[in-house]
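Asker: Structure of the sequence below:
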Amino acid sequence: MDQWWALMIGNSRLHWAAFTGNILQTVHHTAHGTCPSAVKQLRYVASVVPQQTAWVQGHFPTAQTITLAEIPLENLYPQLGIDRALAVLGAGQQYGFPCLVIDGGTALTFSAVNGDRQWLGGAILPGLNLQFTSLSQHTAALPKVHLPTQLPLRWANDPAGAIASGITYTVLAGVKDFIRAWQAEFPQGQIFSTGGDGAWLAQQLPTLNYDPGLIFHGFTALGGNC
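Answerer: A predicted model of the protein is given here:
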């Protein structure tokens, strides 16, 4: 079978995936405006950054741009990010509906679909790394802190430790609250994490099933719709 590629243009990076048939083979992440040398046939592109869409179309004019109209889910609203729609479609197609997807990217998003493939809604807040960056950029004295690999001390005695504690424990408390609300309504519904911080979230919250390829499962789920 011939190899083909799909591209998800994110807010911070480009996410490239190679497929043989409908089998995901490899994933590559590059900076905006750059392309892995192995990409020869780009079949699909989806984007949340219009300027990068134009760049990709200039380099791969035959690639099909995926919009919400191609997503086989009901009740999608026009401003919904295509990345969220693809991720929750991919989760449901791969593992079953209903499902909740928590995407730890530049933005931390929650996306929910019921057993009838109907979009229920979700939520958006600044992602973990965006929160760390914003404190150092918009204050005079606070340091730049990176997401710790392990949970920090809750009660910190230095600015860096206090930032790490405040952001991580507050975000995790919020994620847990969304999980409890989901489980109360859909006790058999599955919950997934994905995105750059998805593995970290799953490490802290064993309820989450981590799959970094949910968006790309969404591309394969389109099947004959495109």
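Asker: going forward, measure contacts between C-alpha atoms and count neighbours the same way
Answerer: Fine.
Asker: what's the helix ranked longest in the chain packed up against?
Answerer: In the chain, taking DSSP state H as the definition, the longest helix is helix 159-185. Under the contact criterion of 3 or more C-alpha pairs under 8 Å, 6 or more residues apart in numbering; DSSP states H and E, helix 159-185 touches helix 128-137.
Asker: buried set for the helix it packs on?
Answerer: Within helix 128-137, the residues scored as buried using 16 or more other C-alpha atoms under 10 Å are 128-129, 131-132, 135.
Asker: and residue 46, that one's in a helix?
Answerer: No: counting by DSSP: H, G, I helix; E, B strand; the rest coil, residue 46 is not found in a helix; it is strand.
Asker: Show the contacting residues for it.
Answerer: Going by C-alpha atoms under 8 Å, 6 or more residues apart in numbering, residue 46 touches 7-9, 65-67, 82-83.
Asker: another one to check against the first:
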Amino acid sequence: MRASEREARPRRGRWLLIGNSRWHWAAPTAEGLQCWSREPRGADHPTGEHLLAWAAVGPVPARSDLDPGRRLSLADVPLAAAPPWLGVDRALVAWQAWQDCGLPVLVADAGTALSLTRVDGLGRFAGGRILAGAALQWKALAAGTALLPDLEPSAGPGVDGHPPEAAWPCETAAAMRVGVVAGLAAAVGAAWEDARREEPRCRLRITGGDGAALAERLGLTPEPDLALRALARLRPAPGP
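Answerer: Below is the predicted model of the structure:
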């Protein structure tokens, strides 16, 4: 990210979602929302006057200027029938996806974990599934075997910062990348088939940092900013 791009972003009227490994930001523009994600750094810590609303599923820094009065919790997300244990990130993406289509929807949020969240045609939480995301699976493979490498995720195109691989790689690290991503995409596809057997009108929405790679395999368009759009919708920026 160039310094000029950071300076161009408005300091007021931002939204923040603290994830397990990255912080996700949004700021209003004339065209809608400008969204970006990055690992947390000291310079990213906003003061209360700069933040319209924030939510967190990952660790909140002990020493920060985040205003607790502007924090959204599960109770602030109008997702009907949401159980009290549901993560606010799952509630945000599920509610926004249903707002967008008004139909039964399955949301695959591919982050540190891959969460699958169903919403019925009336906008009510209808259960879901959770499994380890790509980075967690790679770390488990490295930790549980003697010869497989530890793949370190990095920013860039594709999952793990790599371009799309061949379908059947010969190199070990590439085989791990392809195997995990293909497995996650297959899990999403199977969940969608299950959901459509119960509700044929069910739509599928894919979001999260690894969502683009999964969406490509499933022939869909990712929607990486569902959670931030929900935050902005629930706590809109003041008018001019």
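Asker: care to give me the TM-score?
Answerer: Superposed pair, TM-score by TM-score structural alignment, normalised by the length of the first structure: 0.83. Supporting alignment: 217 aligned residues with a C-alpha RMSD of 2.7 Å.
Asker: average offset between the longest helix of the first structure and the second structure?
Answerer: With the two structures superposed, helix 159-185 of the first structure lies on average 2.3 Å from its match in the second structure, counting by mean C-alpha distance after the TM-score superposition for the first structure.
Asker: which part of the second structure lines up with the helix or strand following that helix?
Answerer: Sequence order places strand 190-194 as the next helix or strand after helix 159-185 of the first structure, per DSSP states H and E. The aligned range for strand 190-194 of the first structure in the second structure is 203-207, by TM-score structural alignment.
Asker: Take the contacts of residue 46 of the first structure and keep only those in helices.
Answerer: Under the assignment DSSP H, the contacts of residue 46 of the first structure contribute 82-83 to helices.
Asker: Among the contacts of residue 46 of the first structure, which one lies nearest to residue 24 of the first structure?
Answerer: Comparing the contacts of residue 46 of the first structure against residue 24 of the first structure with C-alpha to C-alpha places residue 7 closest, at 12.5 Å.
Asker: Alignment lookup: that closest one to the second structure.
Answerer: Residue pairing (TM-score structural alignment): residue 7 of the first structure is matched to residue 16 of the second structure.
Asker: Please tabulate the contacts of residue 46 of the first structure in TSV and include neighbour count and distance to residue 216 of the first structure as additional columns.
Answerer: Putting those into TSV (neighbours: other C-alpha atoms under 10 Å; distance: C-alpha to C-alpha, whole Å) gives the following:
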residue	neighbour count	distance to residue 216 of the first structure
7	25	8
8	25	8
9	25	12
65	16	14
66	18	12
67	16	15
82	19	12
83	22	10
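Asker: The residue minimising distance to the centre of the second structure and residue 67 of the second structure, how far apart?
Answerer: Closest residue to the average C-alpha location of the second structure: residue 208 at 2.8 Å, with C-alpha atoms, centre = their mean. Going from residue 208 of the second structure to residue 67 of the second structure by C-alpha to C-alpha, to the nearest Å gives 25 Å.
Asker: same thing with residue 207 of the second structure?
Answerer: Distance from residue 207 of the second structure to residue 67 of the second structure, by C-alpha to C-alpha: 27 Å.
Asker: Would you mind telling me which of the two has the busier surroundings?
Answerer: Set residue 207 of the second structure next to residue 67 and count neighbours by other C-alpha atoms under 10 Å: residue 207 wins out with 25 against 16.
Asker: quick one: contacts for that one?
Answerer: Contact analysis of residue 207 of the second structure by C-alpha under 8 Å, 6+ apart lists 107-110, 222-226.
Asker: Inside helices: which ones of the residues you listed?
Answerer: Among these, the members falling in helices (DSSP H) are residue 226.
Asker: Tell me the one among the contacts of residue 207 of the second structure nearest to residue 5 of the second structure.
Answerer: residue 225 (18.8 Å).
Asker: residue contacts, the closest one?
Answerer: Contacts of residue 225 of the second structure by C-alpha under 8 Å, 6+ apart are 35, 207-208.
Asker: mind running it again at 7 Å?
Answerer: Residues in contact with residue 225 of the second structure (C-alpha atoms under 7 Å, 6 or more residues apart in numbering) are residue 207.
Asker: which stretches of the second structure form strands?
Answerer: Secondary structure of the second structure (DSSP state E): strands located at 14-18, 23-29, 32-38, 51-56, 105-110, 113-119, 125-132, 203-207.
Asker: any idea which of these is most buried?
Answerer: Among the strands of the second structure, strand 105-110 has the highest mean neighbour count (mean count of other C-alpha atoms under 10 Å), at a mean of 28.
Asker: Can you state the mean residue-to-residue distance of that strand versus the first structure?
Answerer: Compared with the first structure after fitting, strand 105-110 of the second structure deviates on average by 0.9 Å (mean C-alpha distance after the TM-score superposition for the first structure).
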